[in-house]
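Peer 1: Predicted model and sequence below, questions to follow.
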Amino acid sequence: MLSSAATFSFFLAIGSVIRNDALLPPHLQAAQMQFLPPLVRSRAEGAMLIRARWEAEKARRTAVAA
């Protein structure tokens, strides 16, 4: 029973470390996200970004192959 409790405590401690590794406390992160403008792009802008990335990838592959 003690080994089960120790294992459970160990995983609980790992979870709390993972949750608290942010640079800002959660209440400050929430305030920061509330005041930042949302990053919203249109479909056309998204498509242009994807095409540009594809072209850059094609150019990089052809440069490596040559």
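Peer 2: That came through, no problem. Residues are numbered from 1 along each chain as shown.
Peer 1: use CA for all of it now, contacts and neighbours both
Peer 2: Will do.
Peer 1: residue ranges for the helices of this protein, please.
Peer 2: Per DSSP state H, the chain carries helices over the ranges 2-19, 26-35, 43-65.
Peer 1: hold the first one in mind and look at this next one:
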Amino acid sequence: MSLISLKEREDWSYLDFLTSHHDDIVAWLSSDNWKDLDGSWATRFLCEAKRLLYQRTFID
């Protein structure tokens, strides 16, 4: 997965991210518990979105 591709999109959604990087995510999985993994990815995505929104508040 390319960090550049993540940074280029400003309207990134959780579903877009999962759809675009499905193969990479599945290849990296080390757990059989999909609920925990989904929760983990959702939490990470939401934390990053919150950080970016907070950052934009002070930039704009």
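Peer 2: Good, I have the coordinates. Computed from a predicted structure; not experimentally measured.
Peer 1: After superposition, what is the TM-score?
Peer 2: Comparison of the two superposed chains (TM-score structural alignment, normalised by the length of structure 2) gives a TM-score of 0.41, and 26 aligned residues with a Cα RMSD of 1.2 Å.
Peer 1: coming back round to it: compile the helices of structure 1 into TSV and extend it with columns for mean neighbour count.
Peer 2: Written out in TSV, the entries for the helices of structure 1 read as follows (neighbours: other Cα atoms under 10 Å):
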stretch	mean neighbour count
helix 2-19	10
helix 26-35	10
helix 43-65	11
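Peer 1: tally of neighbours for the closest residue to residue 25 of structure 2 other than its chain neighbours?
Peer 2: Nearest residue to residue 25 of structure 2 in three dimensions, chain neighbours excluded: residue 18, at 7.8 Å (Cα to Cα, 6 or more residues apart in numbering). Each residue near residue 18 of structure 2 was counted by other Cα atoms under 10 Å, and the total is 15.
Peer 1: Remind me which helix or strand residue 18 of structure 2 belongs to.
Peer 2: Secondary structure here is read from DSSP states H and E; on that basis residue 18 of structure 2 sits in helix 14-20.
Peer 1: Fine, thanks again, bye for now.
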